[in-house]
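[1] what shape does this take:
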Amino acid sequence: MTDVGTDGADGWSWEYEGYKAADERLRESLCTLGNGYFATRGALPECDADDVHYPGTYVAGIYNRLTSEVAGRTVENEDMVNVPNWLPLRYRLPDGDWIDPDSTEVLEHRQGLDLAAGVMERVTRYDLGGGRTLTVRQRRLVHMADPHVAALRTEFTAEGLSGPLEVEAALDGGVTNSGVARYRDLDGHHLTHVHTGVSTEDSVWLRCRTRTSDVRIGLAARFTAGALVTVRRETSRIVQCVTLDLAPGRTATVDKTVALHTSHDPAISDPLHAAVDRVARAPGFDALTATHRVAWGQLWRRAELEVPGEPGRILRLHLFHVLQTLSPHTADLDVGVPARGLHGEAYRGHVFWDELFVLPFLNLHFPEVSRALLHYRHRRLEQACTTAARAGRRGAMYPWQSGSDGREETQQLHLNPRSGRWLPDHSWLQHHVGSAIAYNVWQYCEASGDMEFLHTKGAETLLQIARFWADKAEYDDELGRHRIKGVVGPDEYHEAYPDADTPGLDDNAYTNVTAAWVLARTLDLMDMLPEPRRRELAERTALDAGEVERWQEVSRTLHLPFHDGVISQFEGYGDLAELDWQGYRERYGDIRRLDRILEAEGDTVNRYKASKQADVLMLGYLFSPSELGSLFRRLGHRLDEGVWRRTVEYYLHRTSHGSTLSGLVHGWVLARCRRSDAWAFVQEALQGDIADVQGGTTGEGIHLGAMAGTLDLVQRGLTGLETRDGALRLDPVPLPELSSYGFSLLYQGNWGVRLRLERGLLEIAVPSSDISPITIRLPDREVSIEPGDTARLVLPD
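    Below you'll find the model as predicted:
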């Protein structure tokens, strides 16, 4: 028996063997099924939510806000709602206890994913005593063609046993948000007004609404068993009951088909009516499986990725979960990128900066999804401008954590599980999220060629973010440069200076460089806009020439601190104390969450040269060496290879990697400057969720940015692929451990452009079409490839 994912014969399976209660939360997250509209964790249907199991279902963009009393304070939090549970299906012998793996002896248990088909399968063989066994096989899908439908087929096979088996299927509206232990002091009762009823002899329904946001939710379930189905109503639940006649070696089958709608859905009059109607029209399980498989096949073709061996198998799982969270169905929704997918309740389902690691991959496969995610940000531009105005600033100040309406959703307090103390949370000072949004706008438009978006909503977004940075920058007479004060960088450990009364740091290098980039790109955009559109934009935003001149000045004079010949993470970083890294590793082993360790000791990480994750090195993730060098020159500095290598080395020894994104960024950066050390970090990025390297966090939801980032590591990081200046730029750096791979992409209307790298040879195939040739720029040459042609290029050593 093993408790880790094992490979199927064809590399398209992800399987677990044996039942271990301690691993259930992890398996539930990694066996989640979704379609971009909603997702359901891979929990066993016979098990209720408890300390072992957590059968959550989440609809993209459905939030609710509640207030709670915590540590003597009233705090308000908005959560992605755990909607009514459609999974429940339990069984027992007459007058016996309900059978489940926690109370009944398990002889055999397998659970896994068929990635190609998007189906979860579990097989459990129970020992019922006296030589009697019951094998339960279930197949489950959340339909990728019809985003409102899910289905569960259960097959019972008895040995040494004949007679009746009682089976109950239910819809449960009594659920709460309680999947994250450290949030349980907060109110998690988001649903109210639960009502149930019967629509036909084999179908029932449940309706409810969220308490504050007043989102109406309708569920309908059809239960077919080849026998008489009866109904029992309970508080917040409706149960369908059937008695099956078991005989040794003969399989009895029941199917449960569910439809889910909310009042956020377009083209419906009422979510309950829509759900009842849809479940009545839904075909049987086999027909649903067939159309579901076709839809998944189309996704796999569009996002084709071929990487040999174990890395390829893990990347396929990562791609599977990215597509379940952000599918073409997402393009019809008003949603952002939830940091933990639709897989659990960590971070309360909020939208952070993780789209920075997700959209670059989607841009080249599903640009319509990227555009929708950028629409989510643009719709909240007015709120971001309002937030900035309340802070006395011009432009748009986007929130570090976003939810339904774009206000700041960062918690006021966070719990340190080590000390049990609730502490102030200052991560809302991570204003660099605005630069991430601007970067994503620019990257999307470069990759897709969507000039209409760039000239309209994209231009408005960039302008207001640039305006914020220019206004926040303060001129320092002594330095003769502009400074951005009172912020927190990507590192997150440092949120204040030692012994300071107020939070915030000055001149975070990542923040300042990316702010300069935003200002420079916005100036470029203003120059390229057609004159009528530029005039409209200026009129709408009250932009004047003096403001544009200030952007020019600030974009060239933002202060960049240095110390000891390296780029400083922020002004004063070089004055902090060195940490006894070896001593802490010996005392604690895993020190990824060094901030919690030090706080529990009565100390603070603010005193030390210690980072949670890549901060300065994020610059090497966002920008190619040539573009980063150009940015530094714009700011009056020379960033040569020696300075960058020293900077990488410096922070490499002062980072605890307390974020799953850290290994990804380090692997990306080291692939270009310390190739021999890159693979260890790439491995950590690949293993982050499947091995739960952070010790329990994956069970609360997968890390979507890290998963998408590993895909982009192959797509852009190792190839050096940039979509810049109307060309595909490539500068491959094959790792010895990952030197052969291929993928397809969609570039400016060219569907299915195929790239393959193997042993120093780059092959690029452009499908036949009536679109213009693609320009490929390598460090030593430029080639043009006509549609229908294939180029085979020998790469320099």
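[2] going forward, measure contacts between C-alpha atoms and count neighbours the same way
    Will do.
[3] measure how buried the nearest residue to Gly658 once chain neighbours are set aside is and give me the count.
    Closest residue to Gly658 apart from its sequence neighbours, by Cα to Cα, 6 or more residues apart in numbering: Arg592 at 4.1 Å. Counted by other Cα atoms under 10 Å, the residues lying close to Arg592 total 22.
[4] before we go on, could you also do this sequence so I can check it against the first one:
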Amino acid sequence: MNQDYIIPEAWSIVEEGFDKERVKSSESLFSIGNGAMGQRANFEETYSGPTFQGSYIAGVYYPDKTRVGWWKNGYPEYFAKVLNAPNWIGVDVGINGEKLDLNKCSAIRNFRRELNMKEGWYHRTFEAVLQNGTEIRVDVRRFLSLEYDELGVIMYEVTPLNRDAKISFTPYVDAGITNEDTNWDEKFWEPLETRHSEKEAFVVSRTFKTHFHVATYMHNTLFRNGEEIASVPVSEKAGDDRISLSYEISVAKGEKAGLQKFGGYTASMNHPQDKLVHAAQEVIGKAVEEGYDRLLEIQKKSWAEIWDMADITIEGDIKAQQGIRFNIFQLNQTYLGKDARLNIGPKGFTGEKYGGSTYWDTEAYCLPFYMVTKNQEVARNLLSYRYNQLDKAIENAEKLGFSHGAALYPMVTMNGEECHNEWEITFEEIHRNGAIAYAIYNYHRYTGDYSYIPEKGLEVLIGIARFWAQRATFSTAKNKYVILGVTGPNEYENNVNNNWYTNYVAKWCLEYAAEQVEEVKKHYVSDFSRIAAKTGIEHTEAAQWKAVGEAMYFPYSETHGVYLQQDGFLDKELIRVSDLDPAQRPLNQKWSWDRILRSPYIKQADVLQGFYFFEDHFTGEELEKHFDFYEPFTVHESSLSPCVHSIQAARLDRMEQAYAFYLRTSRLDLDDYNREVKEGCHITSMAGTWMSIVEGFGGMRVREDVLHFSPKIPEQWKAYSFKINFRGQLLSIHVKASGTEFELDGNTPVPVVINGRKTEVHPGTPVTV
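    Okay, here's the model as predicted:
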């Protein structure tokens, strides 16, 4: 049974009542971030119960030594992981000599926490009875500034309710941190320097091996009843990697004692190593100058600007509305596109699973969201991330025996090197190369910006095409090229031959790369000369790629009239998911891997992933036949699965099914469908939730430089609205059962095709269809 404790609200997620069993899950759900750093919603004060402490700095990683039972040539030697960063949020709180710990309180009442997505802050309140009999009310607000992305802010207030109290606040910074998912229980941080004064503390540390230097800092201010008072510590403790400063405030019953804590990180990614403390002092100076109230107002304004472009409104369905906003909010907390060195980890800043590394999810699912809701430079930065790692992709291919500049992008990476060590994924899930190429195509198709291809993209396409040309094998028996020993998007099948999706995306890559070689050679002569000199491309290569693509083999069943997921798929016992005992789900937690591999069950869209990417290559009737064949065997045990099925169900006018898939993808974490949210949220699949509305229900496509829409609305909704940033023009779409209104905020008319009918939308003149 799914969890249901998150209270549905349009602009917030809310938890009421304290439950120790929910702590880790809530730490994930209520996480906060600003693109540069993020943290789980851990309590600031001591908590001795089960908890998963997590703070993270974007781009700072450690090469955790690989741990496998049987080493195979080509395995990576390490798994690069985003590190659990030093903890700056900690505040030990004492009341009349007893340390506050919700795991040990005699009673807890009116516990409530809220993540306000509209304004970008996390708030927690509760009343507690301590073992010494003192009753208190606690009010804590925390946010990570978007404007000053090295700054976090905490306001922690305690009010004694039944007696006078001596309140002690002991804020600290602690660099003695480890990762829960470390393979060898290694320490990742080496302390270098500590400094402190009455109100401030700094711990400078660096990562072993990768040598990222980080200054973790705090600045403290005390308040009584909202008025600032002297902040003089009664004691100080400074170790090699931890500094704490203790303050005391005596307050009468009903009076409020407060601690304002500014904290965060300055890192050597952005500052000289010997200037990190100075940089932190500058951040503190800005924070003190602005003050808490002004910083909060700036935060609200920053989020208002994001929501003005990215928001999707849904009328008549509060859970659906909360779901899409939660997804959009988490995506923007994770990545804002300011830095081409960064990317989008599957867990973002909400947990350590998957090491915080980059997967093909970015190109396949996240890119459309950022193309449409940001300026095009943000999406271009995501493409540049892969271009900047092209040399490493070529090295990865060389390790597996490929040559002549063939490039295999890693399944998992932080710096371009492969970090995944399961052979069936590392060596076989090679379709990831297709997503990298498709993202280049998709970016040009949507933005109209072809300049990326001659400047950077063609080099990537050449490397990928060379890989596919070498990876394909000519079968004399079939008189076709085949691709053997692969894992498709459905990771419940390994080491199969001729996975249809892999073969199809390989064919497309080969032909698309050949086309772009000819285009750049003809129209961008100087760029092509530079690329030819760098890559050594031969004049016959493009023709060879086309020949391989044209002769690619695709398994097909005449009996069923469908492309087969791979050779031998029909040899399986084709029992539908609906006939499985629900107690056997999820399969990866209940079945042996041997049993999964022998079953027909599909973890996520595989053949249907190809029908999503290349839908214009197939008719609606073909989609329907393949959807009806494969969806009944799909268990949707990947977070990336429901969105693709929602989009395709909407295209087939199966709105109940499309809505059910939408609700699952939008509330995957809020309702914990996969029973694993305590490990972190599924960030990259959240972009699929946005796709489910805009591409699914809204039917938005770009064909031949023109926006197309085929709006539909679930019967559970009264209306929904979204915006499209298309080539510098802002188009607002409002869909109701009675019709759809299009409104343009721009300077020139935008041609659109609505349900097959061509029209134009002019600035200031809404069009209703």
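[5] just to revisit the earlier point, residues in contact with the residue nearest to Gly658 of structure 1?
    Lys612, Ser656, His657, Gly658, Ser659, Gln694 (Cα atoms under 8 Å, 6 or more residues apart in numbering).
[6] now which residue in structure 2 aligns to the second one?
    Using TM-score structural alignment, the equivalent of Ser656 of structure 1 in structure 2 is Val635.
[7] which residues touch that match?
    Val577, Pro586, Tyr601, Ile602, Lys603, Gln604 are the contacts of Val635 of structure 2 under Cα under 8 Å, 6+ apart.
[8] show me which residues of the longest strand anywhere in structure 1 are buried.
    If you go by DSSP state E, structure 1 has its longest strand at strand 57-70. Using 16 or more other Cα atoms under 10 Å as the test for burial, strand 57-70 of structure 1 gives Thr57, Tyr58, Val59, Ala60, Gly61, Ile62, Tyr63, Asn64, Arg65, Leu66.
[9] what's the mean distance for that strand versus structure 2?
    With mean Cα distance after the TM-score superposition for structure 1, strand 57-70 of structure 1 departs from structure 2 by a mean of 2.2 Å once superposed.
[10] that strand - contacts with which helices or strands?
    In terms of contacts (3 or more Cα pairs under 8 Å, 6 or more residues apart in numbering; DSSP states H and E), strand 57-70 of structure 1 is packed against strand 38-40, strand 73-82.
[11] can I get those strands in TSV including mean neighbour count and distance to Ala538 of structure 1?
    TSV is the format used below for these (neighbours: other Cα atoms under 10 Å; distance: least, Cα to Cα, whole Å):
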stretch	mean neighbour count	distance to Ala538 of structure 1
strand 38-40	27	40
strand 73-82	19	35
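[12] out of these, the one nearest Asp270 of structure 1 is which?
    Ranking those by proximity to Asp270 of structure 1 (Cα to Cα) places strand 38-40 first, at 18.1 Å.
[13] that closest one packs against which elements?
    strand 33-34, strand 57-70, helix 309-325.
[14] that one vs structure 2, average distance?
    Strand 38-40 of structure 1 sits 0.7 Å off on average (mean Cα distance after the TM-score superposition for structure 1).
[15] list the contacts of that strand.
    32-34, 55-60, 142, 147-148, 324-325, 342-343.
[16] pull the most distant pair out of those.
    Pro55 and Pro147 (19.1 Å).
[17] Ile702 of structure 1 maps to what in structure 2?
    Aligned counterpart of Ile702 of structure 1 in structure 2: Cys681 (TM-score structural alignment).
[18] for its match, give me its contacts.
    Ser28, Leu29, Pro346, Lys347, Gly348, Thr350, Gly351, Asp669.
[19] count the residues that sit near the aligned residue in structure 1 for the third one.
    Aligned counterpart of Pro346 of structure 2 in structure 1: Ala339 (TM-score structural alignment). Burial measure for Ala339 of structure 1: 25 neighbouring residues, criterion other Cα under 10 Å.
[20] what of Ser738 of structure 2?
    10.
[21] if I look at it, how far off is Lys718 of structure 2?
    10 Å (Cα to Cα, to the nearest Å).
[22] name the element Cys419 of structure 2 belongs to?
    Using DSSP states H and E, Cys419 of structure 2 sits within no helix or strand.
[23] sketch out the strands for the stretch 301-450 of structure 1, chain order is fine.
    305-306, 413-416, 421-424 (DSSP state E, counting those that start in this stretch).
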